[in-house]
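S.K.: got a structure for you, letters missing:
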């Protein structure tokens, strides 16, 4: 089968890029795989996510919407929602997906005679749904964040684009989401049937953490609002008042690094919080830690959570869509905390610090749960799904 994944740029930092690389690499053992990147500034770096050489990277020009007027109208719609209705949604369609760009993409996809095309994330799922009747291949939309993050997250993601989702996702042959909760929401809100396929682990670890280092770890992009790093630092300031000998390690990079440094200094935590930056060996950092914390305000899945589990770490996470699905037995294979409750998060961290037996118990149950996200299991599901 000849399969094309449609995305922006697979060689940038992010969970979507990493998961797509893992899935595409594995499927390339059985199928011909292309990844079509629309970014005009694409720089190929296969080492970034160990992308298999069998995966073809294609980068046709002219598939980016660079129209300045459209950008202005996007901003107006995001704030007012004036085009997000039954009367003006076709104007909104043209703003996000200009006809000239759609025509060029349609021709490219048909010329290359794909059997299956998969749109990664909401934007490319919508685009694929919009042109699906004009292309010869089967189509799948693959959502990488939660329904609420996409459509109920004020001014972010696809805020005030509900009408486009209602109008075009129905045209796809199939749709993939990451959690059962999202599957129910898409059915309830948009009357769209979705299949659930989890994101796979990007590595396995025979060695497990001994949970005896006095360190807590966070792994992810440094985006303060989405990843809740302001909440995490505030919570750790409360932890530090009682446990001065513990440290917080933050692994990752992103646009809010400078803001976070100021936040760390605000709480006088510069000696207890370590910004480790982007790492090519994140497994090492997991293994040298004792507790993993996910402070995300929203999380479609939580790849770092499953990685931490694989490395034998007990996980504490805010109770949003992804973590709820992964930690399916609260206080057993992880601990869920009410969303944005900084004090509860701090108290839960302190409890695990003081109770090594509980840390080790949850860690062991986490290792068992991580098996459900093994690449072998997830790829089997993908192979069955795309038959």
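M.R.: Perfect, I can see it now. All values derive from a computational prediction rather than experimental measurement.

S.K.: only C-alpha atoms from now on, for both contacts and neighbour counts.
M.R.: Will do.

S.K.: so where do the strands sit in the protein?
M.R.: With DSSP state E as the criterion, the chain has strands at 2-7, 32-37, 56-58, 116-120, 138-142, 174-177, 195-196, 215-219, 247-251, 273-277, 291-294, 315-318, 335-337.

S.K.: counting contacts, what elements does the shortest one pack onto?
M.R.: It stands for strand 195-196. Applying 3 or more Cα pairs under 8 Å, 6 or more residues apart in numbering; DSSP states H and E, we find strand 195-196 packed against strand 174-177, helix 180-190.

S.K.: contact partners of that strand?
M.R.: 174, 175, 176, 177, 178, 179, 180, 183 (Cα atoms under 8 Å, 6 or more residues apart in numbering).

S.K.: quickly note the distance from the closest residue in space to residue 378 that isn't next to it in sequence to residue 21.
M.R.: Take residue 378 and drop its neighbours on the chain: the residue closest to it by Cα to Cα, 6 or more residues apart in numbering is residue 200, 5.9 Å away. According to Cα to Cα, to the nearest Å, residue 200 stands 11 Å off from residue 21.

S.K.: take the one below as the second:
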């Protein structure tokens, strides 16, 4: 079976990129023919290692000097420049990376979608899911992935989701908190719901729990709440000035976060680090992971930290609540309560034996997110959908199927 993914930038960083790379690698090893259509190309090779059998198909080469080919006729360059100045008409303005799209890229995406003629077509953000529902071949099995929570989307995007997702054959969601929402949206449709959490490879190394380092990672944007984390860590430093906080990532709020660090005179303890493709290694060189997101649908970084024996302190967002067992393999804190967040960090810093025990438990508990478990869910889903498509048995049903595959 051929499986094609459509992603924004497989050459970049981020939870969705890691998830697609992990899943594509697993499927390729299982004998599936895997293609990845990447809207943008920003590096010579992807940040995350991909199986050599995977076929990469970048649409728009954004590397310096690659925008126009050396032999591109002048009139084509002119047309391309004009189209690139027109804002995107098909990507919703509320999407995180809307400013990176334009009408030229829109046309390239639609053309790429129409060229996919067989197998399974998997899309990874709402606007791509909508485009798939609108332009993909009816011979394909269309699977949309949801990596965020419905209520966090702009009302305009919610309306598009409600209108178009019913044309998909299947929708994958990450958390139990979303199932009721999508059951309501997709009622009286033939779209099947599957709960398949993000999976990761289980590393063969773990934290020694000796480093006096707290780690965090993600885009430097308001949603990730790094401003709240820095404020919480100010309390930590006042009592344990030998502990450090490393935040890996990049984004629009980098300058604001640096100014906050300097205003609180934390420049010897809090460090904004560049994004890395060796985050597991960095995690293993820390003792606590801090997730300070204002909203988080799943939290791939939580799974990764736990996989190397690092307990997490996290605000009680819907995703982390399903991953972390409070006071057993991590600590959950009331959303937005920076004082309690600081107290929880201090608790793990000062209770080394408990921290070590939580780390060992985390490493054990997180195995449920390995491909030994979740890989089976993917295979079952794909085989079910292929069988039903082949038999022509996708029919409108009175109540949307909820396939948790547990």
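M.R.: Now that the structure is in, tell me what you want to look at. None of these values were measured; they are calculated from a predicted model.

S.K.: residues in contact with the equivalent of the residue nearest to residue 378 of structure 1 over in structure 2?
M.R.: Here residue 200 of structure 1 is matched to residue 199 in structure 2, going by TM-score structural alignment. Each residue near residue 199 of structure 2 by Cα under 8 Å, 6+ apart is listed here: 19, 22, 23, 369, 370, 371, 374, 375.

S.K.: what is the nearest of those to residue 79 of structure 2?
M.R.: Closest approach between the contacts of residue 199 of structure 2 and residue 79 of structure 2, by Cα to Cα: residue 19, at 35.9 Å.

S.K.: how many residues are close by that closest one?
M.R.: 17 (other Cα atoms under 10 Å).

S.K.: tell me the counterpart of residue 272 of structure 1 in structure 2.
M.R.: Matched to structure 2 by TM-score structural alignment, residue 272 of structure 1 sits across from residue 269.

S.K.: my read: its match touches residue 245, true?
M.R.: Yes: with contact defined as Cα atoms under 8 Å, residue 269 of structure 2 and residue 245 form a contacting pair (6.1 Å).

S.K.: neighbour count winner among these two?
M.R.: Shown here are residue 269 of structure 2 and residue 245; by other Cα under 10 Å, residue 245 has more neighbours (26 against 18).

S.K.: what lines up against that one once you look at structure 1?
M.R.: Under the alignment (TM-score structural alignment), residue 245 of structure 2 maps onto residue 248 of structure 1.

S.K.: let me see the contact set for that match.
M.R.: Contacts of residue 248 of structure 1 were listed using Cα under 8 Å, 6+ apart, and they are 215, 216, 217, 218, 236, 272, 273, 274.

S.K.: can you say which of those are buried?
M.R.: Among the contacts of residue 248 of structure 1, the ones that count as buried by 16 or more other Cα atoms under 10 Å are 215, 216, 217, 218, 236, 272, 273, 274.

S.K.: of those, closest to residue 94 of structure 1?
M.R.: The nearest one, if we look at these relative to residue 94 of structure 1 and count by Cα to Cα, is residue 218, at 40.1 Å.

S.K.: so how far is residue 232 of structure 1 from the residue lying closest to the closest one once chain neighbours are set aside?
M.R.: Excluding the flanking residues, the one nearest residue 218 of structure 1 by Cα to Cα, 6+ apart is residue 250, at 4.9 Å. From residue 250 of structure 1 across to residue 232 of structure 1, the span is 10 Å (Cα to Cα).

S.K.: try residue 217 of structure 1
M.R.: Residue 217 of structure 1 sits 11 Å away from residue 232 of structure 1, going by Cα to Cα.

S.K.: just residue 192 of structure 1 next, same as before
M.R.: Taking Cα to Cα, one finds residue 192 of structure 1 at 35 Å from residue 232 of structure 1.

S.K.: next: residue 201 of structure 1.
M.R.: Using Cα to Cα, residue 201 of structure 1 is found at 24 Å from residue 232 of structure 1.

S.K.: and these two? Which one has more around it.
M.R.: More neighbours surround residue 201 than the other of residue 201 of structure 1 and residue 232, with 24 against 21 (other Cα under 10 Å).

S.K.: how about the contacts made by that one?
M.R.: 303, 306, 307, 373, 374, 375.

S.K.: contacts only, for the aligned residue in structure 2 for the first one.
M.R.: With TM-score structural alignment defining the correspondence, residue 303 of structure 1 maps onto residue 300 in structure 2. Applying Cα under 8 Å, 6+ apart, one finds that residue 300 of structure 2 lies in contact with 15, 198.
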